[in-house]
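**Q** Predicted model follows, preceded by the sequence.
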Amino acid sequence: MHAEPNAPATTRVFIALAPPDEAKDELAEALAPAYAAYPRMRWNRIEDWHLTLAFLGELPLASVPPLRPALADLAAARRPLELGLRGGGQFDERVLWTGIDGDLDGLHLLSDEVRALIGECGIPFEGRPLRPHLTLARARRDDPAAVVESAAGLAGFTGRRWRARRLHLVGSNFGRGPGPIRYRDIDSWDFQG
């Protein structure tokens, strides 16, 4: 990753899995009534939906390169996980999410391995326990009912199973302007084990 002129010297970094387009499209279809009913919610872009394994926070750009070989080796040794998207919920009536179903033991093991690598790379990390979910939207302060009702609308949703085939090292621009959060892959690796 190379710094561009006037680019920040830090970036928010996390390690994640991403559902395939078919699974995201299926969930987007289930969300159609909520999209129509609550257009003022801050909806995450479908292409940015991800399952965070470890959130590293704001890091200096120089901290990122040592993660690459360690994560590449981890991915090369692991098999894809079979997962699915299921149901809906909320955090503090502000954040709408959908849950994760499938090989949850394998998911927790992968997260533990990723978090151990972060420590081995010398990056300070205070990880909260993994709560597998995809964040879908955030409510505006004046409309918390939007999240509650949207979560209720997803209660019966069960998506098709899919294979998480790649491990992603992701950066975001959170807090850098009035627009929506934008995510970009810094790098990614196929699971090959």
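**A** The structure has been received and is ready for your questions.
**Q** Every contact and neighbour count from this point should use C-alpha atoms.
**A** Noted.
**Q** any idea where the strands of this structure begin and end?
**A** Counting by DSSP state E, the chain has strands at residues 10-17, 42-43, 51-60, 81-91, 95-102, 133-138, 162-164, 166-172, 183-190.
**Q** in the third one, what counts as buried?
**A** Just to be clear, that refers to strand 51-60. The neighbour-count check on strand 51-60 (16 or more other CA atoms under 10 Å) flags 51, 52, 53, 54, 55, 56, 57, 58, 59 as buried.
**Q** Quick check: closest non-adjacent residue to the fifth one.
**A** The shortest distance from residue 55 to any residue that is not its chain neighbour, by CA to CA, 6 or more residues apart in numbering, is 4.3 Å, and that residue is residue 14.
**Q** is it true that that neighbour touches residue 52?
**A** Yes - assessed by CA atoms under 8 Å, residue 14 is found in contact with residue 52 at 6.7 Å.
**Q** what about versus this one:
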Amino acid sequence: MILVTIGVVGFVGLTVFGISIMGTKTDAEYFEKQKTITAESNQKRTLYSYGLDTLNWEDYVLKRKVNMILRKTERDSTITFRLFDIKDTLDNYGFTQYVKHDKSIYIVGEKHKIIKQNKYLNTEISNIAFDLYDAVEPPTDWNGSFLFNKEYGVLNIEAWSAGRKIFILPTNYKSDVKSELLDKKINTKENER
């Protein structure tokens, strides 16, 4: 009985001690600091969605063009990119998280890594070259590789399962999307799957 009493008193003592340590201001400040936003910006973008032509299955045609807002949020260890419809901010078109320490990207919980650095540069879009990324462990119906840089975000996506090629460009982009980006096959890898 004495051992049980000592055990209960010890457990209660450790619990109270643990709660008092966890609630210290130092810990609260530490966790608050981790959530601190160091920079946030909104930029206008236009999403161009190309799909296979129903008459000529080798040609892509513009299927959809949507004006959007890209919200870039930078924290100590990550940069988050979110795309929203200009007219309806609840209409979320995507979320990309860039991890600074290993230059990886997470989209829908899947990790992506650089497969080719400085793959594409177009100073009308960004002064920094885009790196080519691909999923670390892609499922069989996964999207293809895509171009990304940490200042701009995602430039393009290949949605293989939907037969789509998507470009996310500055609203003031003047060049012809089809000839400059689509026909040049800017995001192809040397060794296709």
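**A** Received it, and whenever you're ready, just let me know what you need. Quick caveat, the model's predicted, so the values are computed rather than measured.
**Q** TM-score them against each other, please.
**A** With the length set by TM-score structural alignment, normalised by the length of structure 1, the two chains reach a TM-score of 0.24; 80 aligned residues with a CA RMSD of 5.5 Å.
**Q** Is it possible to get a markdown table of the strands of structure 1 that adds distance to residue 146 of structure 1?
**A** Below are these laid out as a markdown table (distance: least, CA to CA, whole Å):
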| stretch | distance to residue 146 of structure 1 |
| --- | --- |
| strand 10-17 | 27 |
| strand 42-43 | 11 |
| strand 51-60 | 22 |
| strand 81-91 | 10 |
| strand 95-102 | 9 |
| strand 133-138 | 9 |
| strand 162-164 | 29 |
| strand 166-172 | 25 |
| strand 183-190 | 24 |
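**Q** ok, the closest residue to residue 58 of structure 1 other than its chain neighbours to residue 152 of structure 1 distance?
**A** Closest residue in space to residue 58 of structure 1, ignoring its immediate chain neighbours: residue 12 at 4.2 Å, by CA to CA, 6+ apart. Counting by CA to CA, to the nearest Å, the gap from residue 12 of structure 1 to residue 152 of structure 1 is 31 Å.
**Q** and if you look at residue 119 of structure 1?
**A** From residue 119 of structure 1 to residue 152 of structure 1 the distance is 38 Å (CA to CA).
**Q** now swap in residue 166 of structure 1 and tell me
**A** According to CA to CA, residue 166 of structure 1 and residue 152 of structure 1 sit 31 Å apart.
**Q** Greatest separation within the buried residues of strand 51-60 of structure 1: which pair is it?
**A** Taking CA to CA, the two most distant members of those are 51 and 59; they sit 19.7 Å apart.
**Q** Break down structure 2 into its helices, ranges please.
**A** Along structure 2, counting by DSSP state H, helices occupy 2-22, 25-34, 177.
**Q** What are the buried residues along the second one?
**A** Along helix 25-34 of structure 2, no position meets the burial threshold by neighbour count (16+ other CA under 10 Å).
**Q** what about residue 63 of structure 2, how many neighbours?
**A** 14 (other CA atoms under 10 Å).
**Q** meant to ask about residue 20 of structure 2, not that
**A** Residue 20 of structure 2 has 10 neighbours, counted by other CA under 10 Å.
**Q** For it, give its distance to residue 80 of structure 2.
**A** 34 Å.
**Q** same check, this time on residue 45 of structure 2
**A** Distance from residue 45 of structure 2 to residue 80 of structure 2, by CA to CA: 16 Å.
**Q** Ok, residue 49 of structure 2 next?
**A** The gap separating residue 49 of structure 2 from residue 80 of structure 2 is 22 Å, by CA to CA.
**Q** Next: residue 21 of structure 2.
**A** Taken as CA to CA, the span from residue 21 of structure 2 to residue 80 of structure 2 is 32 Å.
**Q** Who are the contact partners of the residue nearest to residue 55 of structure 1?
**A** By CA atoms under 8 Å, 6 or more residues apart in numbering, the residues touching residue 14 of structure 1 are 52, 53, 54, 55, 56, 57, 169, 170, 171.
**Q** ok, now with 10 Å
**A** With CA atoms under 10 Å, 6 or more residues apart in numbering as the criterion, the residues that contact residue 14 of structure 1 are 51-59, 168-172, 185-186.
**Q** quick one: which of the residues you listed is nearest to residue 84 of structure 1?
**A** The closest of the contacts of residue 14 of structure 1, once distances to residue 84 of structure 1 are taken by CA to CA, is residue 51, at 11.1 Å.
**Q** so that closest one touches residue 84, yeah?
**A** No - using CA atoms under 10 Å, residue 51 of structure 1 is not in contact with residue 84, being 11.1 Å away.
**Q** Compare residue 119 and residue 152 of structure 1 and say which is more crowded by neighbours.
**A** Neighbour totals were compared for residue 119 of structure 1 and residue 152, and residue 152 leads with 16 against 12 (other CA under 10 Å).
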